[in-house]
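Peer 1: No letters, just coordinates:
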């Protein structure tokens, strides 16, 4: 627990693109055991009572991804999160942004700086970090190096060995790194004033600023997700029957979740009325008419919401957002779609692909296609490559052909854990029938 009069906060660096891992999505938002890596990391940090506040630093275009992660957290953990701040061009710039945001909210005594892609951090490591930060002002976790390390003269595939350091003196450094808040903030400001922005490690930055940095015992389980194999291993670990988010699983506990693919479809239609724009796929498109609707009338998002709800057999958009309820009058349809995505993920599901076809004589969506794809990818926290949108006319046939309205149909492909396939009520009825 925190000492009287002291406070501990964490800065979680989640602004990186992390695209080396593949898949078109930053690694911190990829899902392991049914939840985003960042969700796992925040749950581990926020679940520790010694940490009072968490400042997450994200990329400028990652607000929707972050909100999806926040929605997956328990209220107790989510309450510890300060509003996210936008990161900078380098990791160092991002950490500094987090520190300045913490200072504005009330500077803590000790700050932990942690990588978003290290979800296996546990309470014991956090306790060692806080203690070392209080005692020494600058401390980093490290683990002994198992392999012999060679210093080479160049970075080519074949390099001449310059030196072989003594292995017993080497440590592989991890996070969370712990500092007296004022010390680290001053070091970051000094480096920025000198025009230095390339420090990839806060311990190294503190060393540069003239501070003694100590190394305390790290944890081999506190691995960082960097390569595709790391993501697979983390997925197996968190999907294990004893998974707790602490990283304490043994090999015999690890089991890969078996997923079943489900396909849902949706359809929506709205008549035209007076107006100067329509909403399609979360994008406001200028038009010579608007649509008649209780909400904003976004047929694309409405159809897609129903497709996702259909894939998990959880009613339709009217079930969750009845038009008789005045609170949804004029509501932005991205709220409906985000809710459906949250329901999918609450069941441990994964959204694989979203496909929409808009049926309309007007407006034309060609010029807005990529903006719509990007907006849907943002709302649903999926890669851009997982979103498709097409448009067609009805060859002047029907109400669409007469330009009396527009429609959209959508299909959503999701994967659900096999044990989440059966509806609990149906499963109980089937068991009763068999017993009877």
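Peer 2: That came through, no problem. The shown structure was predicted, so the numbers you read here are calculated from the model rather than taken from an experiment.
Peer 1: CA only for contacts and neighbour counts going forward, please
Peer 2: Will do.
Peer 1: so where do the strands sit in the stretch 251-400 of the chain?
Peer 2: Taking DSSP state E, counting those that start in this stretch as the test, the strands found in the stretch 251-400 of the chain are 259-273, 277-280, 283-286, 290-291, 350-359, 387-392.
Peer 1: here comes the other one, which I'd like you to weigh against the first:
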């Protein structure tokens, strides 16, 4: 047995990435970046277990992609690492960042070959430029650009992380706690994705797939003599409202299900449970905005949507254009990519009897193409 666990940190918000897309969800072919890195490391055969620290809003979606061990990360890198260490039962642990995406097999092997020589094995790069610190030129030979992955004795790392203070890497915490570290030469290709420009420095990353992802949503709501009627985010003049936990906008509810279906993210009931008082009487436009933002952060782009409203009443001809404009604004796509259709059921069924409204929606997505930024 290798007696070694890999921890991959992927709980960051990508605030410095400035795209609205979390870098861990950039697609490499059809894989999100975090999965691409994890499976690449898994294929080396060096690890008994691979643990991925993910944010609370990402973790359930990540579990749909693979069966690695997932733990919820914290507010900082250090907190995420503490949480992940609770799942480590090997003597040694290798810690890296998902953003360090193009680590070579040779690099991993060189780090692992130094196992046991120190409490922490630390790869670094030399500095070739002149370094000025606080107005003083310092000896660049004494400066090291520290990289990950770093290999640590698990017990030494656990002990080090109990102490006060924030540490930006494992070796700094271990040394501050009285432990030892050994530096080994790193590699330039182990560049970390921090900003958009960094993507162009990594030769191992291939463009995202150009697949089109389709989803369908369906919802119905019965009429209620109380309340107001909203369809597609637009108030409809009617003596009826809808029986619903939220505002009952059946068109937006079906559209949300279509969008979530295309992304493989479940359904509206999973994201906004109808037994949660937080969504009682909620404005469905605001729910749709949450979904659109989440799709974006997970690396999806909306192509177009098509919505069919089946109702004997009210008549929607006068509202179609306003619904189209309202939805296109929320979805962030041109109005001509939002199609609204209204039909009847020829007096058949509960819709035909004028008891409620049914809606079918279709949505098409694609992956965000990071190669075109």
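Peer 2: Looks like it arrived, so ask away. This one's a predicted model, so the numbers in the text were calculated from it and none came from an experiment.
Peer 1: how about the strands of the stretch 251-400 of structure 1, which one is nearest residue 41 of structure 1?
Peer 2: When the strands of the stretch 251-400 of structure 1 are compared by CA to CA, strand 350-359 sits nearest residue 41 of structure 1, at 18.9 Å.
Peer 1: how much does that closest one deviate in direction from strand 259-273?
Peer 2: Angle of strand 350-359 of structure 1 versus strand 259-273, following axes from the mean of the first three to the mean of the last three CA atoms, to 10 degrees, is 30 degrees.
Peer 1: circling back to that earlier point, what's the closest of the strands of the stretch 251-400 of structure 1 to residue 174 of structure 1?
Peer 2: In terms of CA to CA, the element of the strands of the stretch 251-400 of structure 1 nearest to residue 174 of structure 1 is strand 350-359, at 29.8 Å.
Peer 1: so the closest one aligns onto which residues of structure 2?
Peer 2: Under TM-score structural alignment, there is no match for strand 350-359 of structure 1 anywhere in structure 2.
Peer 1: Give me the contacts around that strand.
Peer 2: 31, 34, 300, 303-304, 341, 344, 382, 386-394, 400, 406-416 (CA atoms under 8 Å, 6 or more residues apart in numbering).
Peer 1: Which among the strands of the stretch 251-400 of structure 1 is found nearest to residue 107 of structure 1?
Peer 2: strand 350-359 (38.5 Å).
Peer 1: Just the buried positions in the closest one, please.
Peer 2: 350-359 (16 or more other CA atoms under 10 Å).
Peer 1: starting at the chain centroid, how far to that strand?
Peer 2: Centroid separation for strand 350-359 of structure 1 versus its chain: 20 Å, with CA atoms, centre = their mean, to the nearest Å.
Peer 1: Could you do stretch 164-180 of structure 1 as well?
Peer 2: Here stretch 164-180 of structure 1 is found 28 Å from its chain centre; the criterion is CA atoms, centre = their mean.
Peer 1: Okay, buried residues for that stretch please.
Peer 2: 171, 173-180.
Peer 1: quick one: contacts of the strand or helix carrying residue 339 of structure 2?
Peer 2: Using DSSP states H and E, residue 339 of structure 2 sits within strand 338-343. The contact list for strand 338-343 of structure 2, computed with CA under 8 Å, 6+ apart, reads 304-312, 316-317, 320, 323-324, 327-328.
Peer 1: And stretch 64-80 of structure 2, by the same measure?
Peer 2: 9-12, 35, 49-56, 59, 63, 81, 83-84, 161, 166-168.
Peer 1: still on that earlier bit, among the buried residues of strand 350-359 of structure 1, give me the pair with the biggest separation.
Peer 2: 350 and 359 (27.8 Å).
Peer 1: can you map out the strands along the stretch 51-200 of structure 2?
Peer 2: 69-72, 92-97, 120-126, 131-133, 136-138, 144-146, 150-153, 181-185.
Peer 1: among those, which is nearest residue 241 of structure 2?
Peer 2: Residue 241 of structure 2 lies closest to strand 69-72 among these, at 41.0 Å (CA to CA).
Peer 1: Quick check: the aligned residue for residue 23 of structure 2 in structure 1?
Peer 2: Alignment note (TM-score structural alignment): residue 23 of structure 2 maps to residue 27 of structure 1.
Peer 1: whoops, residue 141 of structure 2 was the one
Peer 2: Under the alignment (TM-score structural alignment), residue 141 of structure 2 pairs with residue 168 in structure 1.
Peer 1: now swap in residue 161 of structure 2 and tell me
Peer 2: Match for residue 161 of structure 2 (TM-score structural alignment): residue 188.
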